Structure formats: structure tokens, C-alpha cells
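**Q** can't give you the sequence, but here's the structure:
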């Protein structure tokens, strides 16, 4: 499986994620953790409007890129559907036990120098490295 690195797009995307996180903290005093935002929509906590706007913006962004540039984002994968669904469920369980997701801990928590978030992000990354190694080199990949 070949992976292409696009540094300009990565820099622009990362900058926009950082800008959104700073804006959300500045204007609402909230951390931009996607899991917490989604949970607040599923189990309303009284601040539903900004959560819905944030998620709609995250969903609408790829459509805007397509409309403005004509460049579509590839949505194909050689990974079987059962593996994607299983992985999503495992991530959901991990988020529940870890008290947050990579966006909340990795983007916002580490920027605040939170020891808990740094430990959680290191755990996420170590687990990712081990999983990729096992799937690609021990199990033979997908």
C-alpha cells in the first residue's frame, strides 16, 4: 500500500484545525474534541447549536473543496468493511476509557501542556504503531 505525503495540504489542514480549536476555546471556552462534541449532540447538554455548527462545518468542508477547486478527495479503500467497522468500534471503546479522543487530547490538550493529554496521545500513537506493524507485517496486511 502506497501512501503519498502532501506537505502543503497537511500544513494548511493542520492550520485550519488549530484555528478552529483556538476559535472554539476563545468564543465558547470549549475544547475541540470531536467525540465530546458529537456526544453533546446525541445526549444534549443545552449547548447544542455550536456543536451542530462545528460538526456541519467538518462535514461540509470536503464538499466546499470540491466545489471551489474541482478536486475530489479519494474515498476508496482496499480494507474490508468489517475491518473498518471493527476498528471504529475499538476506537469508540478506547475513547470511552481514555476520556477523550485524539482531537481533544492531541490537538487541544497537548497545546495546554496537559500531562494527562500528553500521556493519552503517547498511548494513542504507540497503539497505532503496534497495530500497523502487526496488521502489515505479522498478519500480512489487507
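**A** Cool, got the structure. Since the structure is predicted, the reported quantities are computational estimates derived from the model, not experimental observations.

**Q** use CA for all of it now, contacts and neighbours both
**A** Will do.

**Q** Disregarding residues adjacent in the polypeptide, which is nearest to the residue nearest the centre of the chain?
**A** Nearest to the mean C-alpha position of the chain, counting by CA atoms, centre = their mean, stands residue 103 at 5.3 Å. Of all residues not flanking residue 103 in the chain, residue 33 sits nearest, at 5.0 Å (CA to CA, 6 or more residues apart in numbering).

**Q** The one you found touches residue 105, doesn't it?
**A** Yes. Here residue 33 reaches residue 105: they are 7.4 Å apart, a contact under CA atoms under 8 Å.

**Q** which of those two has more neighbours?
**A** residue 105 (27 against 19; other CA atoms under 10 Å).

**Q** which ones are touching the more buried one?
**A** Residue 105 sits next to 33, 117-118, 120-121 when contact means CA atoms under 8 Å, 6 or more residues apart in numbering.

**Q** now the helices: where do they sit in this structure?
**A** For the chain, applying DSSP state H gives helices covering 7-28, 34-42, 48-69, 81-98, 110-111, 115-133.

**Q** The structure to be compared is supplied as follows:
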């Protein structure tokens, strides 16, 4: 079975940076840091709307790259799922995001912190779905073991 080490220090730093970026985005452009909405707007909006969205997304990619570069975190990462499984998973996440009216960053980070009832329900559904998915894949189908 695959094990993951819990590192509270990096988790606290990462969570604080996510919260800070959400606050900075709300303060600077008055928008919620929901990544699915930011990506959709970057694809279909124009002008200033597209610009800030592209800068935000570029920051996500650059930040992840720099974190991996300085920590070596991605050196040993190997997918335990097959390519078809990853494609199906990605499509299901996309469909779920549209059905839920947002993603974990919009609902789970920004909505829950505002005590939005819709976001509390959506986040509970995200978490329950994740728990059921891991149980089915690992214990019933034997994937990723």
C-alpha cells in the first residue's frame, strides 16, 4: 500500500499561502479565487477580465514549479492510475464542477470561510465523493494499491 507522510509545517505554510492569495485576489479585483471560474473566464472573456485571470493562472504554475524546484517534491512522483482512468477522472471532475457551480477552491476555501450554506453543502459533497471514490478504487477495484 502506498503511504503518504503528513508534514504539518508545510501544510500550514501551504494553507496560509492559499488563504493569502484568496484574500489578495478579493482585495485587488473583487473576485473569488475559484479556479474553475478563473479558467473558464480566461478562455471566454476578453480585455482586463482575461488579463488578471491569465496572470493568476500563470502564478499557480510558476509557484508550483518553484516549489518543486526548491524542494525536489516531484522527483519521485509516479501516477498509480492508468491513462484512461486519469482521463475519466478528469472528465468527471469537470462535470462535477459545472454541476456544483464551482470547485473546491471557490467553495471549499472561499465559500466556507464566508459561511455560505451553498458552499458548505458543496464542500461536504466533495469530501464525501472523494472518500467514496478512494474506498471504491482502492478496496473494491484494487487500483492504486
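**A** Received it, and whenever you're ready, just let me know what you need. All of these numbers come straight from a predicted model, not from anything done at the bench.

**Q** Now compute the TM-score of the two chains, please.
**A** With the length set by TM-score structural alignment, normalised by the length of the first structure, the two chains reach a TM-score of 0.93; 141 aligned residues with a CA RMSD of 1.4 Å.

**Q** thinking again about what came up before, residue in the second structure paired with the residue nearest to the centre of the first structure?
**A** Using TM-score structural alignment, the partner of residue 103 of the first structure in the second structure is residue 105.

**Q** Roughly how far does that match sit from residue 16 of the second structure?
**A** Distance of residue 105 of the second structure to residue 16 of the second structure, given as CA to CA, to the nearest Å: 14 Å.

**Q** Residue 111 of the second structure now?
**A** 16 Å.

**Q** Of these two, give the one with the bigger neighbour count.
**A** Shown here are residue 111 of the second structure and residue 16; by other CA under 10 Å, residue 111 has more neighbours (22 against 12).

**Q** quick one: the more buried one and residue 68 of the second structure, what's the gap?
**A** On the measure of CA to CA, residue 111 of the second structure and residue 68 of the second structure end up 29 Å apart.

**Q** again, but for residue 79 of the second structure
**A** Taken as CA to CA, the span from residue 79 of the second structure to residue 68 of the second structure is 16 Å.

**Q** Could you do residue 143 of the second structure as well?
**A** With CA to CA as the criterion, residue 143 of the second structure and residue 68 of the second structure are 26 Å apart.

**Q** got it, and residue 86 of the second structure?
**A** For residue 86 of the second structure relative to residue 68 of the second structure (CA to CA), the value is 22 Å.

**Q** So for residue 79 and residue 68 of the second structure, which residue has more residues nearby?
**A** residue 68 (13 against 9).

**Q** Now do the contacts for that one.
**A** residue 74.

**Q** ok, it to residue 133 of the second structure distance?
**A** For residue 68 of the second structure, the distance to residue 133 of the second structure - CA to CA - is 27 Å.

**Q** cool, residue 2 of the second structure as well?
**A** Computed as CA to CA, the residue 2 of the second structure to residue 133 of the second structure distance reads 16 Å.

**Q** Over to residue 141 of the second structure?
**A** If you go by CA to CA, the gap between residue 141 of the second structure and residue 133 of the second structure works out to 10 Å.

**Q** Trace residue 89 of the second structure over to the first structure, please.
**A** Match for residue 89 of the second structure (TM-score structural alignment): residue 87.

**Q** Tell me the spacing between its match and residue 46 of the first structure.
**A** 31 Å.

**Q** what's the answer for residue 31 of the first structure, then?
**A** 16 Å.

**Q** Show me which of these two is the more surrounded one.
**A** Counted by other CA under 10 Å, residue 31 of the first structure and residue 46 do not tie: residue 31 has more neighbours, with 20 against 8.

**Q** Understood, closing this out.
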